[in-house]
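Visitor: The following comprises the amino acid sequence and a computationally predicted model.
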Amino acid sequence: MLVDELQTPALVVERAALRHNLDTMTAALPGARLRPHVKAHKCTSLARLQYANGHRSFTCATIREVEALASAGLGDDLLLANEVLDARRLGRLVEHGHRVTIAVDSAETIRAASAGGVHEVLIDVNVGMPRCGCPPEEAGRLADLARRAGLTVRGVMGYEGHLMLVQQEDERRKQTEHAMEQLLAAGADVGGDIISAGGTGTYAVNTWANEIQAGSYALMDTAYHKLGQPFQQALFVLGRVISVSSGWAVADVGLKALSLDHGLPSIDGAEVWFCSDEHTTFKSDSMPPPAVGDLVRVRPAHIDPTVALHDTIHLVDGPQVLDEWPVDMRGWRQR
């Protein structure tokens, strides 16, 4: 199939850019130094490429992602970096020989892990982002509680997500150091071998964690692109111009095809005005102006929720569609 034969809107990933991104990150964080976060792409076909690059442990955001990786034969070491109150589905994976670890930050989540049949946990520590995680000074107590419940505490994790898009690298490094000081102090109280943290925005400055949970680097988006990192935009939402007026054009890519939580998308050589349910309205700088039927590549500002809106990733090389990968980690239910 040719790219211009695809039904739009469609997710397309340029093979060369994806390969560049995977190899660039592997060179920076080889092997177990990187625990790729699959929430960014939700695609076991892409996870297999990360696995082939030597990354045999993965980070997940949902039980469904853990299940899909295990079913794909990628269950060597799976971390659910999220609190859950019903771990029975994960316990069944453990029974079948997969290694599953859960993040816990309370007595309730510790009890859920134990009752669900999961034997290994990380103590989730709040390092400055007001989301999940216990206060650093509570980490040791929770680790003791987990061990009394019969669980193995592998270490700690903390997500400095509030720092991912800090523009100045020196400032990002400084604030990351402060966050990791808290995590390391908690780790000393907790014990275990793992200090898990980080993401695409801090992978190069976080030298304190011994594994980094980066995910967006593989496909990239405009929010991370602004940081000047060595990764290329690999993923686009392909659309077609469906209407042209004096001064603007409209593509068939809207809110149901991409996420705007990090701002408007971008189109090369154009100014995006706004997005509505099924449309992106833009002003093109090109001469001649776009015509009805022209293809446009829309760069999302945030890939994670954008990918989750689609069933399929189309791997492309210029005008050729090379493969179609199911976005098979979408949703929350078992399949």
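Guide: That came in fine, so what should we check first?

Visitor: Only C-alpha atoms from now on, for both contacts and neighbour counts.
Guide: OK.

Visitor: Is W325 in a helix, a strand, or coil?
Guide: Of the three states, W325 takes strand according to DSSP: H, G, I helix; E, B strand; the rest coil.

Visitor: do the same with A249
Guide: Using three-state DSSP as the criterion, the local structure at A249 reads strand.

Visitor: And the one 4 residues further on, by the same measure?
Guide: Secondary structure assignment for V253 (three-state DSSP): coil.

Visitor: my read: it touches T280, true?
Guide: Yes. Contact status for V253 versus T280: in contact at 5.6 Å, counting by C-alpha atoms under 8 Å.

Visitor: need the longest strand for this structure.
Guide: If each strand of the chain is counted by residues according to DSSP state E, the longest one is strand 235-245.

Visitor: List the buried residues in it.
Guide: By neighbour count, with 16 or more other C-alpha atoms under 10 Å as the criterion, the buried positions of strand 235-245 are L235, F236, V237, L238, G239, R240, V241, I242, S243, V244.

Visitor: outside of that strand, which residues touch it?
Guide: Here strand 235-245 makes contact (C-alpha atoms under 8 Å, 6 or more residues apart in numbering) with 8-14, 219-221, 249-253, 257-258, 290-300, 303.

Visitor: another one to put next to it:
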Amino acid sequence: MHIDELPTPALWADLHVLESNLATMAKLLPGNRLRPHVKAHKTTALARLQYEAGHTGFTCATAREVLGLANAGLGDDLLLANETVDADRLTAMAKSEARVTVAVDSEATVDAAAAAGIAECVVDVRVGFRCGCEVSEAGYLADHARRAGLEVRGVMGYEGHAMGVVDVDRRRELVRAAMERLLQAHEFVGGDLVTGGGTGTHAMNTWVNEIQAGSYVLMDTAYTEQVDQPFKQGLFLQSTVVSVAKKFAVCDAGLKAQGMDHGNPSWGEGEILFCSDEHTNLVPQKSLSVGDRVCLVPAHIDPTMAKHPLLHLVRNEEVVDQWEIDLRHW
């Protein structure tokens, strides 16, 4: 099937780019130096390719991702990098055949994990503006976890505030400051793991012993502005022009088809005016007709993937396969 035969809106990945990004990362961060974050793609089939590339541990954002990977036989070492006190979900993860480690940052999250039968945790340290305990609380929390029967594998800290910074020197300085806090906490906590980082800091975060990058496989548009990124844009949203006015055209891929928290999608053949629920309004460089195809580039892949049941795989404009985006939801 040619790409223009897909019913729209349709999410597709360039297989050549996907394969190149996987190979590039496997060279830069081989084996367990990378713990891929599956929240970026939410797709068991893609996680299996990462596993086959040598990355046998995964970072997960939801219990559904943990359980989905476990059921797929990819549960060698799964880290739930978000806190939860949901007893049913914690119990389901504890009863799975996977090795499951959960992030904790309070007595409440420790107690919930222990009560559900979770065996291992990492202490999540606030090194930016997301979850985590204070550095001064990390040692006490680790001791509390051990008293509750959990093995404390180490510390986690996510420098999310640095990920999208374009200036390399400024980004490096933000990472350094954040990781100094994480290493200070690690002195109080102990354990083998110092885990954090992401696509935006994968090359410069040399303080952690594993990087939790996820977006690198298909890339957010913001990362393409970083001159030190070796990865290419690989995720696209195929749409159809459904209406044409004198000064603009309208295609059928709007807010419900793409994540908008990073801004409008990109389009190389004109200007994006705005997106509404079902539509995107465009000012084309060349005139468009109803029925013409428009290929948008979503700004943020994580929420975009979550809005679609299928990812179509394309090579040289031919659809060669499709993957179920089976790890969506919670």
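Guide: Received the coordinates, thanks. On a predicted model such as this, the values are computed, not experimentally measured, just so you know.

Visitor: Do you know the score for how well these two fit?
Guide: Laid over one another, the chains give 0.97 as their TM-score (TM-score structural alignment, normalised by the length of the second structure), with 329 aligned residues with a C-alpha RMSD of 1.1 Å.

Visitor: out of the contacts of strand 235-245 of the first structure, which are inside helices?
Guide: I303 (DSSP state H).

Visitor: Can you select the buried ones from the contacts of strand 235-245 of the first structure in PyMOL?
Guide: Of those, the buried ones go into a single PyMOL selection, burial set by 16+ other C-alpha under 10 Å:
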select buried, resi 8+9+10+11+12+13+14+219+220+221+249+250+251+252+253+257+258+290+295+296+297+298+299+300+303
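
Visitor: when you check the contacts of strand 235-245 of the first structure against the strands, which ones overlap?
Guide: Using DSSP E to define strands, the subset of the contacts of strand 235-245 of the first structure located there is 10-14, 249-251, 295-299.

Visitor: now the helices for the stretch 1-150 of the second structure?
Guide: Under the criterion DSSP state H, counting those that start in this stretch, the stretch 1-150 of the second structure carries helices at the ranges 15-28, 44-52, 63-71, 87-95, 107-116, 135-147.

Visitor: Output the contacting helices and strands for the third one.
Guide: With contacts taken as 3 or more C-alpha pairs under 8 Å, 6 or more residues apart in numbering; DSSP states H and E, helix 63-71 of the second structure sits against strand 77-80, helix 87-95.

Visitor: again, only using 10 Å
Guide: Helix 63-71 of the second structure sits against helix 44-52, strand 57-60, strand 77-80, helix 87-95, strand 100-104, with contacts defined as 3 or more C-alpha pairs under 10 Å, 6 or more residues apart in numbering; DSSP states H and E.

Visitor: Could I get the contacting residues of the residue lying closest to E108 of the first structure once chain neighbours are set aside?
Guide: Nearest in space to E108 of the first structure, with sequence neighbours left out and distances taken as C-alpha to C-alpha, 6 or more residues apart in numbering, is L85 at 7.2 Å. With contacts defined as C-alpha atoms under 10 Å, 6 or more residues apart in numbering, L85 of the first structure is in contact with V104, E108, T109, I110, R111, A112, A113, A115, G116.

Visitor: follow-up on the earlier one: next, format the helices and strands packed on helix 63-71 of the second structure as TSV and append distance to V66 of the second structure and mean neighbour count.
Guide: Listed next are those as TSV, based on distance: least, C-alpha to C-alpha, whole Å; neighbours: other C-alpha atoms under 10 Å:
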stretch	distance to V66 of the second structure	mean neighbour count
helix 44-52	11	18
strand 57-60	6	27
strand 77-80	7	22
helix 87-95	7	18
strand 100-104	8	27
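
Visitor: got CSV for these, with distance to L310 of the second structure too?
Guide: Supplementary listing: these in CSV, determined by distance: least, C-alpha to C-alpha, whole Å:
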stretch, distance to L310 of the second structure
helix 44-52, 11
strand 57-60, 20
strand 77-80, 24
helix 87-95, 25
strand 100-104, 27
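
Visitor: closest to L183 of the second structure out of these?
Guide: Proximity of these to L183 of the second structure was assessed by C-alpha to C-alpha; the nearest stretch is strand 100-104, lying at 16.6 Å.
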